[in-house]
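# how would this look folded up:
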Amino acid sequence: MNEIKIFCPATIANLNCGFDVLGLCIDNIGDEMIFRKSPQKGIKITKITGADIPYETDKNVAGVAALAIIENLDLEYGFEIEIHKKIKAGSGIGSSAASAAGAVYGINELLGKPYTKKELVQFAMKGEAVASGSEHADNVAPCMLGGFTLVRGYNPLDIIQIESPSELYAVVLHPQIEIKTSDARAVLKPMIPLQSAITQWGNVGGLIAGLYTKDYELIGRSLRDVIVEPLRKGLIPNFDNVKNAALNTGALGAGISGAGPSIFALCKGETIARNVANAMQNAYLETKIPFDIHISKVNPQGVKTI
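Down below sits the predicted model:
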């Protein structure tokens, strides 16, 4: 096989209580990438659509991730990559993670799968660092593996996959504004009160337990963030009104997707999800800021060949 085309899905990271450790994979939003073997060594990005991002390999998220994987192997050839962006940068639904995860997945497939999907995450993190300034896996892990993922630790990298309850739906409202991950991190405080930490630990444990036991009410009770959301929500116009509209219409929980500006809600069943989407949409219309809204089941597969 000398050429492959893949789909790289969007993701929701943090999930309120799980800052930098929890994420889920969305089913119907994502980028596409094409990979070709090349007689020339190294990585060359030959085409980019949908975004104004660098062609230089060492400045491009996908390029850096791709270099990370091939540097581990003594290859006599290289790869050309086309990147077709459908996830806007700075959207809060894992644009850079899709590029990074897609890059290492595509090359791994053309190489005959020398690495497992879990092993590929460590290479994808190198690309993610180009966009955010740090190697983290809360987006690249669910993009690569699908479902929910918990990053238990980084040294060594320890990722747990969690199957989504079958009736769980995600709603994502994406305002057409950009919040850079680095800017969203700048508003955070390096120290947190002990009581806030205790509350957050309990919610993380409750959310994990709720997913495993398919207890939707427990999932809803646990989708609370007392540490990060209070500091970041001011960056997102009309956030409180949109979140309250979602909760009042039956959402299990709602919050900031990744670093924002996207706002997500988790719902039990498609009917409630559609009602919640309408309510969130109506609440955000007041801002007069253009936006997209998506309704999706949780993607169980992650990045895939198409």
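# switch to C-alpha atoms for all contacts and neighbour counts from now on
Fine.
# give the contact list for Ala66.
Contact analysis of Ala66 by Cα atoms under 8 Å, 6 or more residues apart in numbering lists Ile43, Ala100, Ala103, Val104, Ile107, Phe123, Ala124, Gly127.
# correction: Leu15
By Cα under 8 Å, 6+ apart, the residues touching Leu15 are Leu22, Gly23, Leu223, Gly255, Ile256, Ser257, Gly258.
# which secondary structure element contains the fourth one?
According to DSSP states H and E, Gly255 maps onto strand 253-256.
# So which elements touch that strand?
Contact here means 3 or more Cα pairs under 8 Å, 6 or more residues apart in numbering; DSSP states H and E; on that basis strand 253-256 packs against helix 239-248, strand 263-268.
# structure for this one too, so we can compare:
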Amino acid sequence: MNYIKAFAPATVANVSCGFDIFGFAIEEPGDVVEIWRRDEPGIIIKDIFGDEGRLPRNPEKNAVTGVMIHLLKHLGITNFGCEVALHKNMPLGSGMGSSAASAVAGVVAMNELLDCPLARTELLPFAMEGERIASGSAHADNVGPALLGGFVIIRSYSPLDVFSIPVPKDLYCTLVHPDIEINTKDARYILRDEVSLKNTISQMGNVAGLVAGLMKEDYDLISRSMVDVIIEPVRSILIPEFNKVKQAALDHGALGCSISGSGPSMFALSRGIENAKKVGEVMKRTFSEAGIESSTHVSLINQGGPLIMEKN
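Here you go, the predicted structure:
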């Protein structure tokens, strides 16, 4: 093959109480990566669309091509050459897994172009390197679901242990992105290094309850468990009108509402698409009343992850 076009979806990380261990993919938006073989060795970034010139054009410093370089080194391939185009279809610093989508689309496209020497699950450490390039931290709660699809749990980082769990078929996500930006590094910097035993116990109970609620299709348990007593109280101060938007979502039927990733996007989970749409409308309206424009996406949890859109 000489050409590959791949898509990887946006994701919601943390999922309220599951900081750095929970994440799920949604159906759209997502990033698209194109790769063309070339005769000369080396990776060249041909174009980046939608980033307003903000992303690095140095292949080693860009998440999409950095993962390709790591993959080629791992496979011992030294004479491979290609040109890469990245289509950014979500804002930078959005809390929607923007860098993860780029990294996953890149590593999946490269693996496909090389006739799939690695299984999908084996690509995860390379995708995580894309997160390290982009934010300085190789976390897996965005790249995991972007790569594997579904609702993903990172049980351990050392050794890496990632798996997915079933979710209710009528569970919908409403993802609202206000037109502001939060740097992931800044959002991690403000977090405390230590938490109280009381809060730790409460958080552990909610984590267990959310997993059980999802697997048992117990919507009431899901709702009771979507409480974050550690991360949300700190990060929410970075999002204007957070408390009003969250309360509006809950008042209009959302099971729960919290920060998507490091923000500023917010997500809500609802039972049924009509509820999810209604929640999206009221969240958007609440932001608008404060003079903040926003975009809304309503989606089932994406079980498939990345897609190969075209190849020849």
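# TM-score for these two?
Overlay of the two chains. TM-score (TM-score structural alignment, normalised by the length of the first structure): 0.98; 306 aligned residues with a Cα RMSD of 1.0 Å.
# circling back: may I see the contacts of Leu15 of the first structure organised as CSV, with neighbour count and distance to Ile306 of the first structure added?
Converted to CSV, those look like this (neighbours: other Cα atoms under 10 Å; distance: Cα to Cα, whole Å):
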residue, neighbour count, distance to Ile306 of the first structure
Leu22, 28, 27
Gly23, 30, 23
Leu223, 22, 34
Gly255, 27, 32
Ile256, 28, 30
Ser257, 25, 27
Gly258, 28, 27
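# residue ranges of the helices in the second structure, please?
For the second structure, the helices defined by DSSP state H occupy 63-75, 98-113, 124-135, 143-148, 184-189, 197-216, 219-225, 232-235, 242-251, 273-289.
# and the ones you listed, which is most packed in?
Sort the helices of the second structure by mean neighbour count, taking mean count of other Cα atoms under 10 Å, and helix 143-148 sits at the top with a mean of 34.
# do you know how far the counterpart of Ala131 of the first structure in the second structure is from Ser158 of the second structure?
Aligned counterpart of Ala131 of the first structure in the second structure: Ala134 (TM-score structural alignment). When distance is defined by Cα to Cα, to the nearest Å, Ala134 of the second structure is 21 Å away from Ser158 of the second structure.
# What of Ala212 of the second structure?
24 Å.
# now do Thr296 of the second structure
From Thr296 of the second structure to Ser158 of the second structure the distance is 36 Å (Cα to Cα).
# between these two, who's got more neighbours?
Per other Cα atoms under 10 Å, whichever of Thr296 of the second structure and Ser158 has more neighbours is Thr296, with 17 against 6.
# ok, how many other residues are close to the nearest residue to the more buried one once chain neighbours are set aside?
In space, and not counting its chain neighbours, Thr296 of the second structure is closest to Val176: 4.5 Å by Cα to Cα, 6 or more residues apart in numbering. Neighbourhood size, Val176 of the second structure [other Cα under 10 Å]: 27.
# What does Val176 of the second structure correspond to in the first structure?
In the first structure, the residue paired with Val176 of the second structure is Leu173, using TM-score structural alignment.
# same question, Ser158 of the second structure
By TM-score structural alignment, Ser158 of the second structure lines up with Asn155 in the first structure.
# Distance of that match relative to Pro193 of the first structure?
Asn155 of the first structure sits 26 Å away from Pro193 of the first structure, going by Cα to Cα.
# Ala246 of the first structure too?
29 Å.
# same check, this time on Pro54 of the first structure
Counting by Cα to Cα, the separation of Pro54 of the first structure from Pro193 of the first structure is 41 Å.
# what about the two, which has more around it?
Using other Cα under 10 Å as the criterion, Pro54 of the first structure and Pro193 rank with Pro54 on top: 13 against 8.
# and the more buried one, what is it in contact with?
Contacts of Pro54 of the first structure by Cα under 8 Å, 6+ apart are Asn60.
# What of Leu168 of the first structure?
Leu266, Cys267, Lys268, Gly269, Lys297, Val298.
# Gly144 of the second structure now?
Gly23, Leu124, Val152, Val162.
# and which of the residues you listed is nearest Ala8 of the second structure?
Minimum distance to Ala8 of the second structure across the contacts of Gly144 of the second structure is 13.2 Å, recorded for Leu124 (Cα to Cα).
# Give me the spatial nearest neighbour of the aligned partner of the closest one in the first structure, chain neighbours excluded.
Residue correspondence to the first structure (TM-score structural alignment): Leu124 of the second structure is matched to Val121. Leaving aside its chain neighbours, Val121 of the first structure sits nearest to Ala141 (6.1 Å; criterion: Cα to Cα, 6+ apart).
# What residue in the second structure is paired with that neighbour?
Superposed on the second structure with TM-score structural alignment, Ala141 of the first structure falls opposite Gly144.
# what residue of the first structure takes the place of Leu191 of the second structure?
Taking TM-score structural alignment, the alignment pairs Leu191 of the second structure with Leu188 from the first structure.
# so that match touches Lys233, yeah?
No. Taking contacts as Cα atoms under 8 Å, Leu188 of the first structure lies outside contact range of Lys233: 11.4 Å.
# my read: Ser96 of the first structure touches Glu128, true?
Yes. Ser96 of the first structure lies in contact with Glu128 (Cα under 8 Å); the separation is 6.1 Å.
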